[in-house]
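Predicted model and sequence below, questions to follow.
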Amino acid sequence: MNLQQHKNTIADKGFSVISNVFSTEEIERISAVIQNIDTSKETFRKSEDLFAIRQFLKEIPEVKDLIFNENLKTIIREIFGENYFVVKSIYFDKPEKSNWYVAYHQDLTISVDKKVVLQNFGPWTTKQNQFAVQPPLDILENVFTIRIHLDDTDENNGALKVVPKSHSKGIYRPETINWNVEAENICNVEKGGIMIMKPLLIHGSNRTTNGKKRRVIHIEFSDRELPEELNWSERMH
């Protein structure tokens, strides 16, 4: 793993894919823990097209040691830096027959513990007692997202499609994309691999067409402290 090369690619293009971060056995162990959980809690969202667990690492603490193996810890330290901590985690399961797709967008909000009036923080949204807010740009620019793939993912089962370098253009409305100058890149990731991306990277995904499921663990990291009245809702070291 040439981590310096991945670090440069993320800075330049906004994303990079690293294979074989988890062994098949490690993925099976993580899957087994997820399969044995009580899915009736309100942080779980279940429909025919999507099963999602918000606050994943808080809800299922027993997966934490399995996820943060030596490979992942090294990647976080070498690519992000020493002071990064978890600020958000979600588990997504797109079932085999899912029609779920996601239009192009940037991830513009962070999860926080309460709603307070602060300069340059807003707009606010609330989902299932979860407060989310759009913070100042410098906070967003500093976040890294790791997507851990529990299944092989390609363009036929909802692999992310991204617009390379779009993370460096600030707030970029998807409807203003100029396809004469921008390119679309499909990010295939093998089971046990990860995709690292910057949240300002414009990304989306298509419907599943090959009858294969796609399960992803999405974890966001920051090294920034918020204004003292506000806390990251899922902060974890």
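Nice, I can see it.

going forward, measure contacts and count neighbours with C-alpha atoms only.
OK.

How many residues are close by Val116?
Residues near Val116, counting by other Cα atoms under 10 Å, number 13.

Name all residues that make contact with it.
229-230 (Cα atoms under 8 Å, 6 or more residues apart in numbering).

Could you check which helix or strand contains it?
Following DSSP states H and E, there is no helix or strand that holds Val116.

how close does it sit to Pro123?
Distance, Val116 to Pro123, by Cα to Cα, to the nearest Å: 11 Å.

name the element the residue of the chain positioned farthest from its centre belongs to?
Going by Cα atoms, centre = their mean, the residue of the chain most distant from its centre is Asn180, 28.0 Å out. In this assignment (DSSP H and E), Asn180 forms part of neither any helix nor any strand.

all helices of the chain, in order?
Taking DSSP state H to define them, one finds helices in the chain at 3-13, 24-35, 56-59, 64-67, 70-75, 137-141.

buried set for the fifth one?
By neighbour count, and taking 16 or more other Cα atoms under 10 Å as the criterion, the buried residues in helix 70-75 are 72, 75.

show me the contacts for the residue nearest to Phe121 when sequence neighbours are not counted.
Using Cα to Cα, 6 or more residues apart in numbering and skipping residues adjacent in sequence, the residue nearest Phe121 is Pro135, 4.7 Å away. By Cα under 8 Å, 6+ apart, the contact set of Pro135 is 108-110, 120-122.

try this one next to it:
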Amino acid sequence: MLIDEQGYKIVVDVIDPDTCDDLAFRCHGLQKSSAGSRRLLDHGWCRQVGMEIQSKLVRAIDSIDHLTLVQCTYFDKSPTSNWLVTWHQDCSVPVSSRVDSPELTGWSTKEGMTFVYGPDELLAKMLAVRLHLNDSLATNGPLRVIPGSHRFGTLSDAEIERQRHEREEVSCIVPKGGVLAMRPLILHASSKSTSTVPRRVLHFLFGPMTLPHGLQWAPIG
């Protein structure tokens, strides 16, 4: 499967199960919200895992070799912390500071980090890589995607509805230690878990070295 055509790709056996257990232990208690924390790259062990994943995915996704690690978010969906996410695209990216430009919108601050809606030219080059620390099952709220929807840029609400009706969705069932790599612009959603099995994910975000409009990535570490 070509990620540039479908917008996503599942790769299994990227990180061994024992390491996944260790990562889940490290992440326990780090949550800043009910869903998780956006600042995992403040920890050296997380940066190391991100770089290891990047090196292991070069054969499957060669474009990742030209990207840099910019953010990692921890998600822990469980019976005690359960949520659903409606169909959307990931358009906010972490930057070092605000830049005054009429072409840049959607500024916000989350956990002390500055975010902006990335221009389509930037988002099209970015890659999210979701490392599953547990098996992703049909019952524990797996991510669902609409293949190919990333090719149409940032979509309006009406365009999102049209994509939902014109294209079939796919549930991304990923085994422990596997990754789901996806373009941030692909339409994705998830339902609440109906299982006692947690769905723990490290969501790494990679982007190009150079940003448009004078932007710079938020510092890490």
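Structure's in. What do you need? None of the values given here were measured: they were computed from a predicted structure.

List the TM-score for the superposed pair.
Once the chains are laid over each other, their TM-score by TM-score structural alignment, normalised by the length of structure 2 reads 0.88; 218 aligned residues with a Cα RMSD of 2.2 Å.

Check the contacts of Pro135 of structure 1 against Val33 of structure 1 and report the nearest one.
Ile110 (26.8 Å; Cα to Cα).

ok now do the equivalent of the closest one over in structure 2, which residues does it touch?
By TM-score structural alignment, Ile110 of structure 1 lines up with Val93 in structure 2. By Cα under 8 Å, 6+ apart, the contact list for Val93 of structure 2 reads 115-118.

related to what we said a few turns ago, what's the match for the residue nearest to Phe121 of structure 1 in structure 2?
Under TM-score structural alignment, Pro135 of structure 1 pairs with Gly118 in structure 2.

can you check Ile202 of structure 1 too?
Under TM-score structural alignment, Ile202 of structure 1 pairs with Leu187 in structure 2.

The residue nearest to Gln134 of structure 1 when sequence neighbours are not counted: neighbouring residues, count only.
Take Gln134 of structure 1 and drop its neighbours on the chain: the residue closest to it by Cα to Cα, 6+ apart is Thr109, 4.3 Å away. When neighbours are counted by other Cα under 10 Å, Thr109 of structure 1 registers 20.

distance of Thr109 of structure 1 from Ile60 of structure 1?
From Thr109 of structure 1 to Ile60 of structure 1 the distance is 23 Å (Cα to Cα).

Repeat that for Val189 of structure 1.
Distance from Val189 of structure 1 to Ile60 of structure 1, by Cα to Cα: 24 Å.

same check, this time on Ile90 of structure 1
11 Å.

Kindly report the same for Arg224 of structure 1.
Using Cα to Cα, Arg224 of structure 1 is found at 25 Å from Ile60 of structure 1.

what do you get for Glu26 of structure 1?
Taken as Cα to Cα, the span from Glu26 of structure 1 to Ile60 of structure 1 is 16 Å.

and if you look at Thr9 of structure 1?
Counting by Cα to Cα, the gap from Thr9 of structure 1 to Ile60 of structure 1 is 32 Å.

and if you look at Ala11 of structure 1?
In terms of Cα to Cα, Ala11 of structure 1 sits 32 Å off from Ile60 of structure 1.

Comparing these two, which residue is more hemmed in?
Using other Cα under 10 Å as the criterion, Ala11 of structure 1 and Ile60 rank with Ala11 on top: 17 against 14.
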